[in-house]
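*Asks:* Mind looking at a prediction? Sequence and model below.
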Amino acid sequence: MSRLIVVSNRVAPITEGEPTAGGLAAGVMDALRQKGGRWFGWSGQVVPDMVTPPLPVVEQRSGSISLYTTDLNQRDYDTYYRGFANGTLWPIFHYQTELARFDWADFEGYRRVNGRFAEAISAFMTPEDVVWVHDYHLLCLAKALRQRGARNRIGLFLHTPFPAPAVMMNVPAHAELLAAMCQYDLIGFQTESDRLAFADYVLREMGGEARADGVLAVGGRAIRTGVYPIGVHVDMLRAEAEAAADSPQMQALRASLNGRALVMSVDRLDYSKGLPQRFAAYERFLAENAGWHRQVEFAQIAVPSRSDVQAYQEIRRQLEGEAGRINGRFAELDWTPLRYLNRSFARRDLMPLYAAAAVGLVTPLRDGMNLVAKEFVAAQDPVDPGVLILSRFAGAARELDAALLVNPHDEQAMAAALAQALAMPLQERRERHAAMMAVMRRNSLERWRDRFENDLRTPAALESVA
């Protein structure tokens, strides 16, 4: 069988147990570790502009995986990564249009880096290889590979949401961008609503035609689209939670809680995660439920992210101020109601924290999937499980509908959900947890990987494409 080449903006750390760069890296590394393959991406290093492309590609081995990385120079980092990918696409894809900015020079930098990735991959790619590209940073990569003569099967999986056409068209380069996306053979989405948003654009704005089984005919090409909700290794995560349950860190946590219920949230520090709204809901819960004072603590882990971007600096200052204000309002000498930690944790350290929590509070304003929600459920003790409160705008809500689903813009409803979760009877908690586990076992990480790879290797069945 031909080799699988995975391409993403970043490549996960090689060392086991290190924090990864979010759900994409965790999911891809876990998937590749079982079958092996090649993974290409940016090293995370930025070199001065005087170092001109092409930049060297470094190969490393991690078990059965070959990792290929290259640096970016400062200009490419500013235009491709900070500029178009995260200054334009990220806010647009998460419906934060007021935070989006656009510059044609940034879009040119984005296409330039996609082209440099294509050039580097072409050096070790054979005609039989299958290429699996990940996420919004590389929407133009298939077109760049085609321009270099590649006729390989090339697929894209989008980990983020995909916006409705009216939102997408806020990007001045939307036509060029979607035309480039149509050079992929398969495009996978987290949810059906994301897939339909893409199909709607292709049909209405590009004159495409819908065929059977999610296939779109446009520009003389057949593009298969599908829904592939990314999963987690359920049994492995539960085992990690149990293995560290009596670690010194967990013993210290239990001692500090002194029998209080723990509400747990873990997010990248990002404006799409709804953290200010979450803090406001918790404050309202405390104001309306005096009986829970000294009986509950909320721990928010906010992993630093894109700290050189002004919007992220602003939200960090906002959260630090709100955490101090809420604690100043409600804290006692022996009780701190809100613990705010702005640092990274390895996944193996998070699992026992999830398991110790009575409530997992996962309320993004918009999210492609949100693996934290699934990790929280997987880590729970099925005999005495905690309760998941989940934003209905996270992709995970399509599967985990036994969670308490909330609108993250509704402060009152989130406060009420906290009260409901903390008071929920054991039998109801067990039933909700069992229902979510059953779904997660069906939609496992292995199934996500195998379904996408199998569909990518199978050409779309069309009689002809005019």
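*Replies:* Looks like it arrived, so ask away. Residues are numbered from 1 along each chain as shown.
*Asks:* When you work out contacts or count neighbours from here on, use the C-alpha atoms and nothing else.
*Replies:* OK.
*Asks:* residues in contact with stretch 231-242?
*Replies:* Contacting residues not belonging to stretch 231-242 are listed as 27, 348, 350-355, 371, 374-375, 378-381, 440-441, 443-448 [Cα atoms under 8 Å, 6 or more residues apart in numbering].
*Asks:* again, 7 Å this time
*Replies:* 348, 351-352, 355, 374-375, 378-380, 440-441, 443-445, 448 (Cα atoms under 7 Å, 6 or more residues apart in numbering).
*Asks:* list the buried ones in that stretch?
*Replies:* Neighbour-count burial for stretch 231-242 flags 231-234, 237-242 (criterion: 16 or more other Cα atoms under 10 Å).
*Asks:* Mind checking which of those are in helices?
*Replies:* 234, 237-242 (DSSP state H).
*Asks:* Dump those residues to a markdown table, plus distance to Met206.
*Replies:* Converted to a markdown table, those look like this (distance: Cα to Cα, whole Å):
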| residue | distance to Met206 |
| --- | --- |
| Val234 | 41 |
| Leu237 | 44 |
| Arg238 | 46 |
| Ala239 | 49 |
| Glu240 | 48 |
| Ala241 | 49 |
| Glu242 | 52 |
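*Asks:* put this beside the first:
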Amino acid sequence: MSRIVVVSNRVGPLSDTGRAGGLAVALVDVLRERGGLWFGWSGQISEEGTYGPLRLHEEGNVSTATIDVTQADYDEFYAGFANRALWPTLHYRLDLTDFDKRLEQGYRRVNERFAQRLVPLLRPDDIVWVHDYHFFFLGEELRNAGITNPIGFFLHIPFPVPEVLTALPNHRRLAEAMSNYDLLGFQTSGHLHAFERYLFEEADGTRNDDHSISVFGRTVMADAYPIGIDANAFSNFHQSTEGADNYSLMRRELDTQKQIVGVDRIDYSKGLPERFEAFERLLEMYPEHKGEVTMLQIAPPSRSEVRAYLEIQRQLEGLSGRINGRFSDLDWTPIHLISRSFPRRSLAGIYRASAVGLVTPLRDGMNLVAKEYVAAQDPSDPGVLVLSRFAGAAEEMREAIIVNPYSIDELAEGLRQAIQMTRDERIDRWNALNEKVTTNTASAWSRRFLDDLTSINSPLLAETSRA
């Protein structure tokens, strides 16, 4: 069986520390099953002009290999083009996009250097799986270095429609670089269709009988692969010490009150200010909920070097202060804002104690919080998921209360519906959602992608195995 080589910006731990995300756990599982290597950035900054030693770590049949980047590379590649140009563009926020040619050059340079450090580690029959928007050009750089191995790419965030993507300078070169991958995976059929539209409308691509697309002198396959979670494991996390402690604490503090919970890192794509305003509108329109419903927002900061993120954090602090000042009573505070992260086991207890899970991004690739919230619920008395129509998860999870996060009134009404829903309806909706969460798991997602990538390249893999 061919070895899997995973490439991502950051390399996760090979053991579940409780803080590793569901994606990291899923990737480790598939790496252990087939044997593999996980390659990426160490998280460390090296001296200018150097990239430091390759850091190798082995656990059984799985290895990690990490390298440093220079301060200039971090500024131009990660904090720069990746998060000031690609991230806002792919999330439809052209008003926040920084189209700086110097940053783009830094992004291309780091993709090239990562490829150079990866090439000596590759074996002839390896299958390479590249992850996310940091490495649109990595496949092209590997091909330029003579690598003929199967190379797949998965985009974890949205892919925008051509009308948005074409605002990005050199968008055609980005799409051309993507065509060097044998298989391109997207979170939803909507993201897939947006990519295909670009190839057909902007690059004169043509559809072949096998559903592949001929474009830029190459042939590429693309499909939707909605990512999942390890639902069985997450559904049991509430029984862990951390999960049970947090559940008990929440229930004691809430008593008869109902809690709405949101868990999102600080980001303008998550719709957090709109969420706070909708909760305020709920209290305005339905004053009987004062003292009966609280909102807990867990929002750890991220990318503090990007000004837009600091502004969101200040906005949330201002909104929560204003709303609490307006509606609080001696024995009730409407909004609790916590600006730090929690381990996944702890979150499971918090989710289970919450009557409503609020997942309302303005744009998102998938959003696994929606699936974690469902997995954590008590089957006999489950909470209700309120989900943005612009989250990738909404394509699968139609039994949630689907809302438009741009409409404060609609979002407030969605909260009202969730709070008042009968137990029978909550159970019916949860059963339908849970069936999807437990079927479309992270393990099923990774195996389907790798099976398709292997199938596309089966003659090549057979030849390299014989060699």
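*Replies:* Arrived safely, thanks for sending. Keep in mind that what you see is a predicted model, and the values were worked out from it rather than measured.
*Asks:* Just give me the mean distance for the lengthiest strand in the first structure relative to the second structure.
*Replies:* If you go by DSSP state E, the first structure has its longest strand at strand 37-47. On superposition with the second structure, the mean distance recorded for strand 37-47 of the first structure (mean Cα distance after the TM-score superposition for the first structure) is 1.3 Å.
*Asks:* which part of the second structure lines up with whichever helix in the first structure runs longest?
*Replies:* When the first structure is parsed with DSSP H, its longest helix is helix 310-330. Mapped onto the second structure using TM-score structural alignment, helix 310-330 of the first structure covers residues 307-327.
*Asks:* which secondary structure elements does the longest helix of the first structure contact?
*Replies:* Packing partners of helix 310-330 of the first structure (3 or more Cα pairs under 7 Å, 6 or more residues apart in numbering; DSSP states H and E): strand 338-341.
*Asks:* Which elements pack onto the strand it packs on?
*Replies:* Using 3+ Cα pairs under 7 Å, 6+ apart as the test, strand 338-341 of the first structure ends up in contact with strand 296-303, helix 310-330.
*Asks:* Check the ones in helices among the buried residues of stretch 231-242 of the first structure and tell me the two furthest apart.
*Replies:* Comparing all pairs in these by Cα to Cα, the longest separation belongs to Val234 and Glu242, at 12.6 Å.
*Asks:* Residue most distant from the centroid, the first structure?
*Replies:* Leu333 (38.2 Å; Cα atoms, centre = their mean).
*Asks:* now what about the longest strand of the first structure, what contacts it?
*Replies:* 3-11, 64-74.
*Asks:* Verify the stated contact: Glu192 of the first structure with Pro229.
*Replies:* No - applying Cα atoms under 7 Å as the test, Glu192 of the first structure and Pro229 come out as separate, 9.6 Å apart.
*Asks:* Which position in the first structure pairs with Arg340 of the second structure?
*Replies:* By TM-score structural alignment, Arg340 of the second structure lines up with Arg343.
*Asks:* Next: His193 of the second structure.
*Replies:* That one, His193 of the second structure, aligns with Leu196 by TM-score structural alignment.
*Asks:* Which of the helices or strands spans that match?
*Replies:* helix 192-205 (DSSP states H and E).
*Asks:* How far away from the center of its chain is stretch 257-271 of the first structure?
*Replies:* Relative to the centre of its chain, stretch 257-271 of the first structure is centred 19 Å away, using Cα atoms, centre = their mean, to the nearest Å.
*Asks:* Buried residues, that stretch. List them.
*Replies:* Neighbour counts over stretch 257-271 of the first structure (16+ other Cα under 10 Å) mark 257, 260-271 as buried.
*Asks:* Give the aligned range of it in the second structure.
*Replies:* Using TM-score structural alignment, stretch 257-271 of the first structure pairs with 254-268 in the second structure.
*Asks:* Quick check: end-to-end length of that stretch?
*Replies:* Terminal residues of stretch 254-268 of the second structure lie 30 Å apart, using Cα to Cα, to the nearest Å.
*Asks:* Pull out the buried residues from the contacts of strand 37-47 of the first structure.
*Replies:* So, of the contacts of strand 37-47 of the first structure, 4-11, 65-74 end up buried under the neighbour-count rule (16+ other Cα under 10 Å).
*Asks:* Which members of those are positioned in helices?
*Replies:* Per DSSP H, these map to helices at Gln74.
*Asks:* For my notes, confirm Tyr74 of the second structure occurs in a helix.
*Replies:* Yes - counting by DSSP: H, G, I helix; E, B strand; the rest coil, Tyr74 of the second structure is part of a helix.
*Asks:* what lines up against it once you look at the first structure?
*Replies:* In the first structure, Tyr74 of the second structure lands on Tyr77 (TM-score structural alignment).
*Asks:* and what of Leu385 of the second structure?
*Replies:* Looks like Leu385 of the second structure aligns to Leu388 there (TM-score structural alignment).
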